[in-house]
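Undergrad: Have a look at this fold, sequence not included:
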């Protein structure tokens, strides 16, 4: 017969609590490692996105003998209409010829195209999005009116697609035009991109491997909206083209700043208000810095502690500034 006096083995309450505590400690130790692994994967995907943009730009250069322009000025212009930007022109060179054919940058203005192709403009294009920097699918015109464009008559407001990648243009404020002195950023952009630009690799006298083409920008920075960038097009301001320091009408919540970046402010600078002038800076959600595409097609992570001189002279006298200038003649230190 079964001996009812024999007790079955089991856990005491104290033993159970100890086991639960041990499991909790193991999970606490494991969670940061999992998060780091996920961030490493996202950073690798972002790196790959930038390399694909670099390959597209090189293929564009092989075809046309120049890099795509920062944007193409439409004349005569109408306030709030769109001008095609660099990201639209490289679509056929990154296996997105169908999107290019639908948008028709070679035939239509963005404001003509967006009325019939709003969804195409606003679709998430993962090749232009960093997976570490979440944001909305597209810019909401009621929240970011400067990140939207009107139709060809200047009415309506259509939100543009969102991108986390902007071209590198200057060490001072972003400009429409090219600088007259490529060592100083106050008269124009010293990087390879500007209005109707036709920069060729021959113009990179500092070397392709020493010059930025594209850098990152987040949707938010320190919890405040930075709004990243606009995809395919850029908004006009008062019929003078996209707003910029040299356009005669500066508005920091729209214009060139939405498609281009500057190192006037350090990477990951503290943002004090949504879409203010500090939003022209480069930023990322990768801890410690940002990723940049270089002229030779390589992609490097640049620490936000890199040497940067904000002395107000706006000349290329620090490592980060020399990486922006394509022909400043300065020697680039370690980065």
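TA: Now that the structure is in, tell me what you want to look at. Model, not experiment: these values are computed from the prediction.

Undergrad: Only C-alpha atoms from now on, for both contacts and neighbour counts.
TA: Fine.

Undergrad: Contact partners for the closest residue to residue 97 other than its chain neighbours?
TA: Leaving aside its sequence neighbours, residue 97 sits nearest to residue 91 (CA to CA, 6 or more residues apart in numbering; 5.9 Å). Residue 91 sits next to 56, 97, 99, 100 when contact means CA atoms under 8 Å, 6 or more residues apart in numbering.

Undergrad: change it to 10 Å
TA: 53, 56, 57, 60, 97, 98, 99, 100, 101, 232 (CA atoms under 10 Å, 6 or more residues apart in numbering).

Undergrad: gap between the most centrally placed residue in the chain and residue 13?
TA: When CA atoms, centre = their mean is applied to the chain, the residue found nearest the centroid is residue 165 (2.2 Å). Distance, residue 165 to residue 13, using CA to CA, to the nearest Å: 56 Å.

Undergrad: And for residue 149?
TA: 66 Å.

Undergrad: now the helices for this structure?
TA: 13-64, 86-89, 97-103, 110-116, 118-122, 319-324 (DSSP state H).

Undergrad: any chance of the ones you listed in JSON lines, with mean neighbour count and distance to residue 183 too?
TA: Converted to JSON lines, those look like this (neighbours: other CA atoms under 10 Å; distance: least, CA to CA, whole Å):
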{"stretch": "helix 13-64", "mean neighbour count": "15", "distance to residue 183": "24"}
{"stretch": "helix 86-89", "mean neighbour count": "22", "distance to residue 183": "24"}
{"stretch": "helix 97-103", "mean neighbour count": "15", "distance to residue 183": "36"}
{"stretch": "helix 110-116", "mean neighbour count": "20", "distance to residue 183": "34"}
{"stretch": "helix 118-122", "mean neighbour count": "18", "distance to residue 183": "37"}
{"stretch": "helix 319-324", "mean neighbour count": "26", "distance to residue 183": "9"}
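
Undergrad: for comparison:
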């Protein structure tokens, strides 16, 4: 009888552990989903004000894309109040400056919770998860980007000229509006999460925007171009503002079709399942 009781207790303990793990994973996924929805709202507000989506990197003829300020920097006025955090120096009339220049350099070390997947490899301070960790002059380590803008199909997608069928929403010097999305906003990806962290969230290069590199399929999962934060699943923000959970095992051709704004691809029925 004692052996039976011990076996039952062990089984119940194992079941409880699995339940707790699943509940935690679902909670983290929901938090990531809310982050992406807020990012979508901020991008939408930017489009209303500027009549276009933010560029992948701030305009500059003197700086390489990776030295320019990112689209994430461009939408920060919609994510938090600069004045509320005593950050009046981070004005957007400095978009032509490098992210390495002061005071933008200090902002690169600030952890903005909305721009961080809570299950990404990078772990911000506890206070940063609540809202914003103010730039600390003594801290020099930049905070990496965990959400990446989709530039289209091909590693060179951010540099493609407007009208190329491989174009996605984000381009370095390519202006994109909602009217350019011929494939439909509900079938066009805008931002995806990643566990492959690079340069800071304020940098306008590959750290914050990527084209799908067909030589590196599958696209989703740990160590891949996108995903890897949630087991078997990746959170993606679409151009209509919706956030969907995509299986890492999705057909690469379908994922490629979702990356373009006017590729004319026909999606197979039930691709979301």
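TA: Structure received. These numbers come from a predicted model, not from an experiment.

Undergrad: picking that back up, out of the helices of the first structure, flag the one nearest residue 263 of the first structure.
TA: For the helices of the first structure, proximity to residue 263 of the first structure was assessed by CA to CA; helix 319-324 is nearest, at 6.9 Å.

Undergrad: mean deviation of the closest one from the second structure?
TA: In this overlay with the second structure, the average offset of helix 319-324 of the first structure from its partner residues is 1.1 Å by mean CA distance after the TM-score superposition for the first structure.

Undergrad: That helix maps to which residues in the second structure?
TA: Using TM-score structural alignment, the residues of the second structure aligned to helix 319-324 of the first structure are 254-259.

Undergrad: What does residue 292 of the first structure correspond to in the second structure?
TA: Residue 292 of the first structure maps onto residue 236 in the second structure, by TM-score structural alignment.

Undergrad: Please name the nearest non-neighbouring residue to its match.
TA: Residue 236 of the second structure's closest residue in space is residue 192 (CA to CA, 6+ apart), at 4.4 Å.

Undergrad: show me what contacts that neighbour?
TA: Per CA under 10 Å, 6+ apart, neighbours of residue 192 of the second structure: 36, 146-150, 209-210, 220, 225-227, 234-238, 243-244.

Undergrad: The first structure: which residue goes with that one?
TA: In the first structure, residue 192 of the second structure lands on residue 215 (TM-score structural alignment).

Undergrad: Next, find the distance separating its match from residue 76 of the first structure.
TA: 31 Å.

Undergrad: which one of the contacts of residue 91 of the first structure is nearest residue 305 of the first structure?
TA: Once CA to CA is applied, the member of the contacts of residue 91 of the first structure that ends up nearest residue 305 of the first structure is residue 53, at 25.6 Å.

Undergrad: counterpart of the closest one in the second structure?
TA: In the second structure, residue 53 of the first structure lands on residue 39 (TM-score structural alignment).

Undergrad: isn't its match right next to residue 80, touching?
TA: No - between residue 39 of the second structure and residue 80 there is no contact under CA atoms under 10 Å: 11.4 Å.

Undergrad: Check the contact lists of these two and give me the overlap.
TA: In contact with both residue 39 of the second structure and residue 80: residue 114, using CA under 10 Å, 6+ apart.

Undergrad: ranges for the strands of the second structure?
TA: With strands called from DSSP state E, the second structure shows them at 147-153, 189-193, 209-212, 233-238, 243-247.

Undergrad: okay if I get those strands as a markdown table plus distance to residue 57 of the second structure?
TA: A markdown table is the format used below for those (distance: least, CA to CA, whole Å):
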| stretch | distance to residue 57 of the second structure |
| --- | --- |
| strand 147-153 | 11 |
| strand 189-193 | 15 |
| strand 209-212 | 9 |
| strand 233-238 | 19 |
| strand 243-247 | 24 |
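
Undergrad: Please name whichever of those strands is nearest to residue 99 of the second structure.
TA: Nearest of these (CA to CA): strand 209-212, 15.2 Å.

Undergrad: Where in the first structure does that closest one fall?
TA: The aligned range for strand 209-212 of the second structure is 260-263, by TM-score structural alignment.

Undergrad: And for that stretch, what's in contact with it?
TA: 70-71, 85-86, 165-175, 185, 189, 191, 193-194, 214-217, 229-230, 278-283, 308-310, 314, 320-321, 323-324.

Undergrad: at 6 Å instead, please
TA: 166, 167, 168, 169, 170, 171, 280, 281 (CA atoms under 6 Å, 6 or more residues apart in numbering).

Undergrad: The first one reaches residue 259, doesn't it?
TA: Yes - under the criterion of CA atoms under 6 Å, residue 166 of the first structure makes contact with residue 259 at 5.1 Å.

Undergrad: Just tell me what residue 107 of the first structure corresponds to in the second structure.
TA: Per TM-score structural alignment, residue 107 of the first structure is aligned with residue 94.

Undergrad: What distance do you get for that match to residue 114 of the second structure?
TA: 22 Å.

Undergrad: Likewise for residue 256 of the second structure?
TA: 26 Å.

Undergrad: quick one: which of the strands of the second structure is nearest residue 18 of the second structure?
TA: strand 233-238 (18.0 Å).

Undergrad: ok, residues contacting the closest one?
TA: In contact with strand 233-238 of the second structure (CA under 6 Å, 6+ apart) are residues 188, 189, 190, 191, 192, 227, 243, 244, 245, 246, 247, 248.

Undergrad: Excluding chain neighbours, what is closest to the residue nearest to the centre of the first structure?
TA: residue 216 (4.7 Å).

Undergrad: Any idea how many residues pack against the aligned residue in the first structure for residue 112 of the second structure?
TA: In the first structure, the residue paired with residue 112 of the second structure is residue 125, using TM-score structural alignment. For residue 125 of the first structure, the count of nearby residues is 15 (other CA atoms under 10 Å).

Undergrad: same check, this time on the one 3 residues further on
TA: Each residue near residue 128 of the first structure was counted by other CA under 10 Å, and the total is 22.

Undergrad: if I look at whichever residue in the second structure pairs up with residue 170 of the first structure, how far off is residue 100 of the second structure?
TA: Here residue 170 of the first structure is matched to residue 152 in the second structure, going by TM-score structural alignment. Look at residue 152 of the second structure and residue 100 of the second structure: by CA to CA, they are 27 Å apart.

Undergrad: Translate residue 44 of the first structure into the numbering of the second structure.
TA: In the second structure, residue 44 of the first structure lands on residue 30 (TM-score structural alignment).
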